[in-house]
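Novice: turn this into a model:
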Amino acid sequence: MDLPFEVLVYLMKYLPKSDRKAASEICRSWYMAANDYCFLKNKVVIFYKSVLNDEETSPSNIFENSSTIFFNYLFSEVEIPNKINAFWDKLGENIRCLTLRNCDINEKVFVYILQRCCNLHSLNIECCKELFMSGRLLEGKTEGLLAESLNNLKALSLSGNQYLTDALFNRFIVASPALIELNLSGCSLQFHLGLVKKFYPPGSDVFQNPSESVLTFYFVLQLIISRAEHMKKLFFSNTLIDGAALKSLSEVENLRLESLEVNSCDQLTNTGILALTINQTTLKELDIGLCTRVTDQSLVYICKNLVNLEYFNIQRCRAVTDLGIIELNKLKKLKSLNISQCELITKDGLEKGICAVENNILEELDVHSLNIDESAVIMISEKFPNLRSLDVSYCFNAVTDTSIQVIFKNQIYLQTLKMSHCDKVSDAGLTGMGKVEETGDDGPIMSNYDESGNSQKIHLGSRAEEEIVRDARRKRDVLLMCAKLTTDTFTGFSLARIKGLKELDISSCNRITDVSLTYAFNFKELTNLNLSRCQQITQEGIGYLVKNCPSIEYLNLIDCYNLKDEAVAEIVKGLKRLQQLELRGCNQVTDKTLEAVLTYCKKLKYLDVQGCRNISPELACPIGSLPTLHTVLMSKPGPYISDGVKNRSPAPTFLPALMRKLRLH
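Specialist: Okay, the predicted model is just below:
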């Protein structure tokens, strides 16, 4: 019995993106349901390192003849020739969002595209320097057909274009009367008053003769003033914007910003932040991360005046201390907070700030690289029960078997968990082979497993050798406990308790072994897994991982040197959705690995086998023939050695067409 189309669409809404994509391959009715408008409006068609031409096998031709209409397209690192003009003729009027990122495209083709894409809502031209190099782009084109094409444009991004000038920028703005979002991040914005006086003498109309030599903040500011009532989102990251410039921007009459991003702006000072908080109280998103001159004073202003903030980033604002962090308890609507790499923040600041009371609103928290202890992580896990994303990477002393047990107990809704380089975490913590007990002010403790052991023998080896012996004993004991206990008799909290986990990063947690992969990994929705430098895992653990986590798409196994060809064979056979596989430094894998990839990987896009010295460069040609594969990273072929003598004959010649997919390092 076939379900009605409306019922199928309703059911598809409950599936994660990757599951919905897999379901669409079952039959035509499921394909149509998975591509209903409610899903299609958020889907993006990506052409990455593709060869676009007028041949039938060209990716552009495939979408041109598709019965499904897509609205968002991203072209990254591709050449866009006039040979695919038919693509724009047929699909242009349906495109709502168009992104050109680091593309090779000439001015004539670009104008043609804009004329055909007459219903654009978002246009992103990022790092396409050749397009702006002549300075004549859109000259004389901003009226007539082109003006009609950009009439509904809401968002414009020209980030990373070093050749952008006032004149070029003005042509885009004139043709986009409905603009509410502007991104000039990474552009060469000039703030020097001498340049302003040179190109715009007092009394002159800046719009009549905009500079064709430089991009000045003064000119950008005048355009923002003229559109102040409509502008809601501005992005000036990686520019030289300073306190005076931000003050001028904040005081623009009728400007009511909702989002501002000034990440990595070293010249930004407290003066600009103060003006911003006084005049732009409607802000919901603020990113001032990596702004080295931001201090506690800025946080006092922000937390006092910007009470509507929902997203706040102060990553690596190194002058911020506990005095500023304490003020964060005034932001009652925060949903996402990044305070990572602020070296002066301690547990005391967190306790009096964001952890002062239980918070059921915060969903994303990034505290990686903070100088905190174990009790701070426990406090965080107890105060934020509704977290969806948590990053505690590089908190070396804070993330232990004890503290992650409390995370597994409280954060059951987590979808992203990152604890990279937390080398105190072991199988005992991940598998739940410890019980959380309340012991007064000391907090939870681990029981049922005694890591110290009872041996009174004096170890005569080195400290490294002693650690190896201890790790081996730990693995043996935890394995025995896991084998004896059932799910009903577990006394601790296993990682497997977080059922909805989609992204997990435990890279460089070298105490983790096959025991954790066998007993703690059971995630049906896990798509992104980083196990790099977990050097104790072997084929045995990989077998259980593949069986219990079938949805993995991105798998990082860099420097897992105990993995052999058999382990990789398990991966490529069992993970049907695998798109990215990183095996750099796995020096025990051989040509059999590439043969397995070639045979079983039907969706692989990215493969890294650098440093795998037993893999022959000759296999680069057949592996490059996979239709979905766009990037292969391999080590350069070195001199061959036979009978103790180096053979310096030239390396095998690869086919030019396939070399586009290969990067030799």
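
Novice: contacts and neighbour counts: CA atoms only from here.
Specialist: Noted.

Novice: strands of the stretch 451-600 of the chain, residue ranges please.
Specialist: 503-505, 528-530, 554-556, 580-582 (DSSP state E, counting those that start in this stretch).

Novice: can those go into JSON lines with extra columns for mean neighbour count?
Specialist: What follows is the strands of the stretch 451-600 of the chain, written out as JSON lines (neighbours: other Cα atoms under 10 Å):
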{"stretch": "strand 503-505", "mean neighbour count": "19"}
{"stretch": "strand 528-530", "mean neighbour count": "20"}
{"stretch": "strand 554-556", "mean neighbour count": "20"}
{"stretch": "strand 580-582", "mean neighbour count": "21"}
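
Novice: to residue 305, which of these lies closest?
Specialist: Ranking those by proximity to residue 305 (Cα to Cα) places strand 503-505 first, at 35.0 Å.

Novice: who's in contact with that closest one?
Specialist: Strand 503-505 is contacted from outside by 415, 416, 417, 418, 419, 420, 526, 527, 528, 529, 530, 531, using Cα atoms under 8 Å, 6 or more residues apart in numbering.

Novice: surely the last one is in contact with residue 559?
Specialist: No - no contact is recorded between residue 531 and residue 559 when judged using Cα atoms under 8 Å, the distance being 9.2 Å.

Novice: contacting residues for the residue nearest to residue 36 when sequence neighbours are not counted?
Specialist: Excluding its sequence neighbours, the residue lying closest to residue 36 (Cα to Cα, 6 or more residues apart in numbering) is residue 9, at 7.1 Å. Applying Cα under 8 Å, 6+ apart, we find residue 9 in contact with 33, 34, 36.

Novice: mind listing what the nearest residue to residue 334 once chain neighbours are set aside touches?
Specialist: Once flanking residues are discounted, residue 334 sits nearest to residue 310: 4.0 Å by Cα to Cα, 6+ apart. Each residue near residue 310 by Cα under 8 Å, 6+ apart is listed here: 284, 285, 333, 334, 335, 336.

Novice: can you lay out the residues you listed as a markdown table showing secondary structure and neighbour count?
Specialist: Formatted as a markdown table, those follow (DSSP: H, G, I helix; E, B strand; the rest coil; neighbours: other Cα atoms under 10 Å):
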| residue | secondary structure | neighbour count |
| --- | --- | --- |
| 284 | coil | 19 |
| 285 | strand | 20 |
| 333 | coil | 15 |
| 334 | coil | 23 |
| 335 | coil | 19 |
| 336 | strand | 20 |
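
Novice: another one to check against the first:
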Amino acid sequence: MADSLPLEMLTYILSFLPLSDQKEASLVNRAWYYAAQNALRETNVRYNIPVSSASLSAIKNLGLRGISCISLTNLDGSPASHQVLQSVAYHLGPHLESLCLGGGSPTEASFLALILGCPVLRTLDLSGCNSLFTSGTLLAQPETAQCVRKALSGLRDLNLAGLRDLTDLSFNHLSSCFPSLERLSLAYCHITFELGPTWGSISPQETSPSQLSFHNLLQFVKERAGRLRALDLSGTGLPPEALQALGQVTGLQLEELSLHSCRDLSSEAVATLCRQQPGLTSLDLSGCSELTDRALLAVSRGLQHLRHLSLRKLQRLTDAGCTALGSLHELQSLDMAECCLVSGRELAQVLGSVHRAPPALTSLRLAYCSSLKDASVLTMIPALGPSLKVLDLSSCVALTNQTMKAICTYLIHLSVLRLAWCKELQDWGLLGLKDPSEEPMLSPQLHQEVENQAPDPQEPNSEPQGPSLLMLQGLQELDLTACSKLTDASLAKVLQFPQLRQLSLSLLPALTDMGLAAVARGCPSLERLALSHCSHLSDEGWAQAARFWPRLKHLNLSSCSQLTEQTLDTIGQTCKQLRVLDVAMCPGINMAAVRQFQAQLPQVTCIQSRFVGGADLTLTL
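Specialist: Just a heads-up that it's a prediction; the model follows:
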């Protein structure tokens, strides 16, 4: 019946499926294959193409399908790489919109030939491509530069992160070819800052052939102020004076600014920036270790349209600063991971206040906030509501079953839940049952709800009742690493998520073969699975589980002491899509078995095998 549907209708239907399901659907028949390819193209999927002669036929087929977004890996100066770049330019170039060469080492000649064949390119990633800038002659010839400028006049996004040999001259040669540039990343490039009142007043003759200077960058920003919307200067050591000079450029209206790990920035500099650039919608101040509550207060007062805010690793940030977050009414994602002085009390009050409309957060990350307690989280969670999709409470070691129950009651639309190293979580919490040994800590409303739904059990392996983990049926990623009190009693019953793609159960000493088999039946769509240091798992358990996981791509079995080469053989027969495997420190597996496995699945690109069979080896293929 489905075969008779028009191609456009099949394409529309398949577009609702997750990426992995679209790939599986393409194998049903020819009609579904073409419909799936159309759906994949419409969702702007990035295709990772390894540079080798074996990829040439695939590149040609991708060209026939009009693929517009690719990433080339293992790129170097070899003839094979040159041949692949020629093929990409010929087959994909006319409709290629996004090209990533990150970390590659192409020659200047092959790179120029490639980009000249990509006239509609909008995004170019050259991060870590140091080979292009070593000589300093890239695009130095006016004729070549003119051709590139004509071909790539529509480029909007340029990533030059991590280039150690980038200089004023090479940056100017390259950037002059992209007059429509809106987004620029120079993250972790070595930029020199010479303090003084003359910033921005340089002439073209003062550009440096040996270093990348802030003077030159500032001149570029002044020239492009009307177009530039996003700037990433993370890890460049940007001082407060430079940030002030940047923010006050006439006509500059930034929307996104990333200053991750600019450790010299002060709260005063951030306050000045907020006054200068009030239109910012995304700001990353992670790792700017000198910032205090004053910086967060300035952000909340000056950036009323902020949607994404990252404050990771701000060790001087306290609860007092969190009081200001209530005025950021458009905030969608908040990252305060590793802010160890934040207990969550003020954040909970801000989000739970009935006198103001709380932000409709879609993502909240509070990992490694060791001061976070149940009392704060239980006040916060009901206010977060159905909009929240991502919650990260990893290493908040004081959280207990009460937090788990609150999550399962109020946050049923979560797609990502990370609770790694929350060691107080027990089977009771996952099952939605009341532990008689615990004192009620819930808010009155939530406590009454849990009391009504979760009768007092006699043992933790009762069937799930009340707000159990089963309520989160939209989960696609779950991390329970090192929640060491969890056992098969709960895992076998609540890990039933047909959409789950990524799961970590590493460092769960009580996980057995029975639990593994139950998880396999309940989570058949897994693509990434971590089970390291699960010492009770054996070959028998994998013999039962592996057949349910044909989509596995990344598998970590390191330090699983009972596994032998029999498990490798089982995985090799059933997990045909596997790409990465870690069996390091598995004493029952030897190198001969690893080599045989690699021969069985040649598409596996990386096998970690340190201390396998007593040897200190890492086999990367």
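
Novice: would TSV of the strands of the stretch 451-600 of structure 1 with distance to residue 568 of structure 1 be doable?
Specialist: Listed next are those as TSV, based on distance: least, Cα to Cα, whole Å:
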stretch	distance to residue 568 of structure 1
strand 503-505	20
strand 528-530	15
strand 554-556	11
strand 580-582	10
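
Novice: closest to residue 620 of structure 1 out of those strands?
Specialist: strand 580-582 (15.5 Å).

Novice: tell me, that closest one lands on which residues of structure 2?
Specialist: Taken onto structure 2 by TM-score structural alignment, strand 580-582 of structure 1 occupies residues 554-556 there.

Novice: that stretch against structure 1, how far on average?
Specialist: Its aligned residues in structure 1 lie a mean 0.4 Å from stretch 554-556 of structure 2 after superposition (mean Cα distance after the TM-score superposition for structure 1).

Novice: now do the helices in the stretch 251-400 of structure 2.
Specialist: Ranges of helices within the stretch 251-400 of structure 2 are 267-276, 293-302, 319-322, 345-352, 374-384, based on DSSP state H, counting those that start in this stretch.

Novice: and those: which comes nearest residue 120 of structure 2?
Specialist: Nearest to residue 120 of structure 2, of all the helices of the stretch 251-400 of structure 2, is helix 267-276, at 34.1 Å by Cα to Cα.

Novice: elements contacting that closest one?
Specialist: Using 3 or more Cα pairs under 8 Å, 6 or more residues apart in numbering; DSSP states H and E, the elements in contact with helix 267-276 of structure 2 are helix 240-247, helix 293-302.

Novice: so what corresponds to residue 351 of structure 2 in structure 1?
Specialist: Aligned partner of residue 351 of structure 2 by TM-score structural alignment: residue 354.

Novice: so what's that match up against?
Specialist: Residue 354 of structure 1 neighbours (Cα under 8 Å, 6+ apart): 325, 326, 328, 329.

Novice: just residue 641 of structure 1 next, same as before
Specialist: Residue 641 of structure 1 makes contact with residue 647, according to Cα under 8 Å, 6+ apart.

Novice: how about the one 10 residues further on?
Specialist: Contacts were defined as Cα under 8 Å, 6+ apart; by that measure residue 651 of structure 1 touches 637, 638.

Novice: can you get me a residue count around the residue mapped onto residue 7 of structure 2 from structure 1?
Specialist: Taking TM-score structural alignment for the superposition, residue 7 of structure 2 sits opposite residue 5 in structure 1. Neighbourhood size, residue 5 of structure 1 [other Cα atoms under 10 Å]: 14.

Novice: of the helices and strands packed on helix 267-276 of structure 2, which stretch is the most buried?
Specialist: Highest mean neighbour count of those: helix 293-302, a mean of 21 (counted as mean count of other Cα atoms under 10 Å).

Novice: which helices and strands sit right next to it?
Specialist: Taking 3+ Cα pairs under 8 Å, 6+ apart as the contact cut, helix 293-302 of structure 2 packs with helix 267-276, helix 319-322.

Novice: got the angle between that helix and helix 267-276?
Specialist: 10 degrees (axes from the mean of the first three to the mean of the last three Cα atoms, to 10 degrees).

Novice: that's a strand at residue 2 of structure 1, yeah?
Specialist: No - going by DSSP: H, G, I helix; E, B strand; the rest coil, the assignment for residue 2 of structure 1 is coil, not a strand.

Novice: ok, back up a step: restricted to buried residues, select the contacts of residue 9 of structure 1 in PyMOL.
Specialist: Per 16 or more other Cα atoms under 10 Å, the buried members of these correspond to this PyMOL selection:
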select buried, resi 33+34+36
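
Novice: can I get the contacts of strand 503-505 of structure 1 in JSON lines with distance to residue 237 of structure 1?
Specialist: Formatted as JSON lines, the contacts of strand 503-505 of structure 1 follow (distance: Cα to Cα, whole Å):
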{"residue": "415", "distance to residue 237 of structure 1": "28"}
{"residue": "416", "distance to residue 237 of structure 1": "26"}
{"residue": "417", "distance to residue 237 of structure 1": "27"}
{"residue": "418", "distance to residue 237 of structure 1": "25"}
{"residue": "419", "distance to residue 237 of structure 1": "27"}
{"residue": "420", "distance to residue 237 of structure 1": "27"}
{"residue": "526", "distance to residue 237 of structure 1": "32"}
{"residue": "527", "distance to residue 237 of structure 1": "30"}
{"residue": "528", "distance to residue 237 of structure 1": "28"}
{"residue": "529", "distance to residue 237 of structure 1": "30"}
{"residue": "530", "distance to residue 237 of structure 1": "29"}
{"residue": "531", "distance to residue 237 of structure 1": "32"}
